[in-house]
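1. Build the 3D model from these lines:
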Amino acid sequence: MDLQLEELQSLSAADVLRESVAVPRAAPRTFAALTLTLVFPFSFAVLAHSLFTHPLLLHLRHNPSSAAADWILLLLYLFLYLLFLFTFSLLSTAAVVFTVASLYAAKPVSFASSLSAVRPIFPRLFRTFLWVALLMLVYNLALVLALLPLLLAPSSPLVIILIALVLLVFLAAHVYISALWHLASVVSVLEPLCGLAAMAKSRDLLRGRVRMAAVLVVAYLTACGLVGIIFRAVVVKGPREEGSLGVTSVSTKVLIGGALVAVLVVVNLVGLLVQSVFYYVCKSYHHQQIDKSALYDHLGEYLGEYVPLKSSIQLENL
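-> Okay, here's the model as predicted:
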């Protein structure tokens, strides 16, 4: 990283983005290999899964009494998609966060070392993910319970206003949970914490930086959403479907689809880099630092390297 930790405190969201984009220049081959092997499959799955599920959904919508096999096939597609998606999401996070931290600690990086570190990091990230998944389950239940009475009530201007307010509140909560999850993922890699403890640490780090986190998360979700909408309208939907842009040429769809996948790959890679840099921004804001020698040893533990007897990463006031 080009900036020192104490210099990160005054960065704006735009500065964080610029600093994140500059990180791969320190190890271009490593990041290129990680992008092709981990970030690309994840991004491709996000868009391409609708090519399989969309025809099934159309068939089930026009034939509500379809055989149970069609429903089972749809559920199987969705299960495999979610399994693949979350697996590569965690793998990408582990590899990118480890590589960025290695650069910060002046530790040699390579594609092989980053992949080797993924295996011991993955269980820690998975435990954190399970707690976030539980939190999202509670969030969705609360959203349903809050909206259901309003949707069942007679339509009126007051009811419409209340629905809009509820959606606005829960949208803000969704952005906060997303920021909490991404920061907790970095904590799970760089500190001896995972699961609920990593989420609690992430919550503490977010204090005072919630607005910046919200800007970064909203920008990331907006970019992903726009790419997904364009992909479904141009590539997935047929020319006669409502909302389609009427692109019929297969070669044109392939070219546009490939370009959109490439855009999403860049968006996801930058998002992973941003969450890594944002962790240091939060640490700097709270006047905390990471001992680079301790971080060096901590990262070496993932690779099975010999580590002298010394304390793990500790948070110390400057």
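2. hey, let's count contacts and neighbours off CA atoms from now on
-> Fine.
3. Which residue ranges of the stretch 151-300 of the chain form strands?
-> Applying DSSP state E, counting those that start in this stretch to the stretch 151-300 of the chain gives strands spanning 288-289.
4. this one as well, want them side by side:
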Amino acid sequence: MDARQEEMKFLGLFGIYREGCKTILWRRKIFAHITIALILPMCFFFLAQIVASEILYENSTIRKGKIMDGTNPAESLKYRLPNLSSSEFKIYLLFKALSIIYLLIVSLLSTSASVYTVAGIYTNRKVTFKNSMNAFTKVWKKLLVTFYCTCVAYVAYNVVSLIGFIGWGMFMNTSIKLRQAIGVAGMGAFMVMYLVGLVYMGIVWQLADVVAVLEDVGGFQAMKKSRELIKGKMLMAILIFFNFNIMVLIVEFVFRRMFVHGMYTGKMERIGYGIICLMLLTMLSLFGRVVETIFYFVCKSCHHESIDMSTLSDDHLEFHLLAFLEYRKFTGDQYVPLKDK
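-> Have a look, this model is predicted:
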């Protein structure tokens, strides 16, 4: 690897964020197309299905017992249970299933387009919106297989964890002294390990999507490659994962509280909050995909690996990338190497 490629592994978290912002601003036209065509509709539907789900679920519930006069409406929710035999609840389940399918398709499409675009920018290749969209036709199978394999891994992990939880409870019931000695602390440690495992799987999944687009692997192989790449950069991967997901959760919380439930707001204010949440979620989704792609390149540099995106070669999309990317900053219309040590 040359000196410029070696410098990339020294990029820190803020260096990656800075490059993500510069990348989007420098090629704002193509990213605007991706955002308007894919990410904005995806985010709009995500928020819209929250509203629809609230309405459908509310209509499909039955009250448990009687609510006395003067009961706080917010507290009355605990008296509601889903009416599994109602037609409204069946519509709710069907709507949720269709929502998941739609969001999955658009998410995979926006991921492939964003990753392809960033790769083209940082390898000095001509990238158009049409090429970015066409990239999906070459990588959708790998992305879908990777998603399915991740779901299988999550299910297996939760089943094993549930068995371990039940076994732990049975073991604790055999000895009162042991239960007193370990008690809540032992259960707390078990839950912490469980959550750590979930976070780790989420980090691997995010990078595996980028691997599936830029390398000729998919499924469990993409997940394995992702695990290998984040070695040595685990702390940075954790920070990127938490920063993104916490921001998304905050936006979703504000949307539910201020728009869906309309806490302390009128109709116009609710619409304003809804628009703000939609814009924030859209920007976060685009920025997250760009940052994850740049982080992939940083990991490749850290492991002294070059990039060979044969799935996006001249034979497929007139996009043959064999040279490693160069981090650059803006000086007029040109890029120059960027150092961040």
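5. Skipping adjacent residues, who's closest to the spatially most central residue of structure 1 in space?
-> Centre of structure 1 computed as the mean C-alpha position; nearest residue by Cα atoms, centre = their mean is H182, 6.3 Å away. Taking Cα to Cα, 6 or more residues apart in numbering as the measure, H182 of structure 1 lies nearest to Q275, with 6.3 Å between them; neighbours along the chain are not counted.
6. Pull the number of nearby residues for the aligned partner of the one you found in structure 2.
-> Structural alignment (TM-score structural alignment) places Q275 of structure 1 against E292 in structure 2. One way to gauge burial is a neighbour count; for E292 of structure 2, by other Cα atoms under 10 Å, it gives 22.
7. correct me, but E292 of structure 2 touches D209?
-> No. In this structure, E292 of structure 2 is not within contact of D209 by Cα atoms under 8 Å, at 9.4 Å.
8. who touches both of the two?
-> Among the neighbours of E292 of structure 2, none is also in contact with D209 (Cα atoms under 8 Å, 6 or more residues apart in numbering).
9. give me every residue that touches the residue nearest to H182 of structure 1.
-> Remark: with contacts taken as Cα under 8 Å, 6+ apart, Q275 of structure 1 is in contact with H182, L183, V186.
10. Among those, which one sits closest to V265 of structure 1?
-> If you rank these by distance to V265 of structure 1 using Cα to Cα, H182 comes first, at 17.4 Å.
11. Give me the aligned partner of that closest one over in structure 2.
-> Residue correspondence to structure 2 (TM-score structural alignment): H182 of structure 1 is matched to Q206.
12. same deal with A198 of structure 1?
-> Correspondence of A198 of structure 1 to structure 2, assessed by TM-score structural alignment: A222.
13. Ok, L264 of structure 1 next?
-> Under the alignment (TM-score structural alignment), L264 of structure 1 pairs with L281 in structure 2.
14. was I right about its match contacting V248?
-> Yes. Using Cα under 8 Å, L281 of structure 2 and V248 qualify as a contacting pair, with a distance of 6.7 Å.
15. Neighbour count: those two, which is higher?
-> More neighbours sit around L281 than around the other of L281 of structure 2 and V248, counting by other Cα under 10 Å; the figures are 25 against 18.
16. Please name the residues that touch A222 of structure 2.
-> Counting by Cα under 8 Å, 6+ apart, A222 of structure 2 touches T146, A208, D209, V211, A212.
17. sorry, that was for V16 of structure 1
-> With contacts defined as Cα under 8 Å, 6+ apart, V16 of structure 1 is in contact with V274, V277, F278.
18. do the same with F44 of structure 1
-> Contacts for F44 of structure 1 (Cα under 8 Å, 6+ apart) come out as V261, V265.
19. on that earlier part again, right, and the pair among the contacts of A222 of structure 2 with maximum separation?
-> With distances taken as Cα to Cα, the most widely separated pair in those is T146 and V211, at 9.8 Å.
20. More neighbours: these two, which one.
-> V211 (27 against 24).
21. how about the nearest residue to that one, chain neighbours excluded?
-> Nearest non-adjacent residue to V211 of structure 2 (Cα to Cα, 6+ apart): A222, at 5.9 Å.
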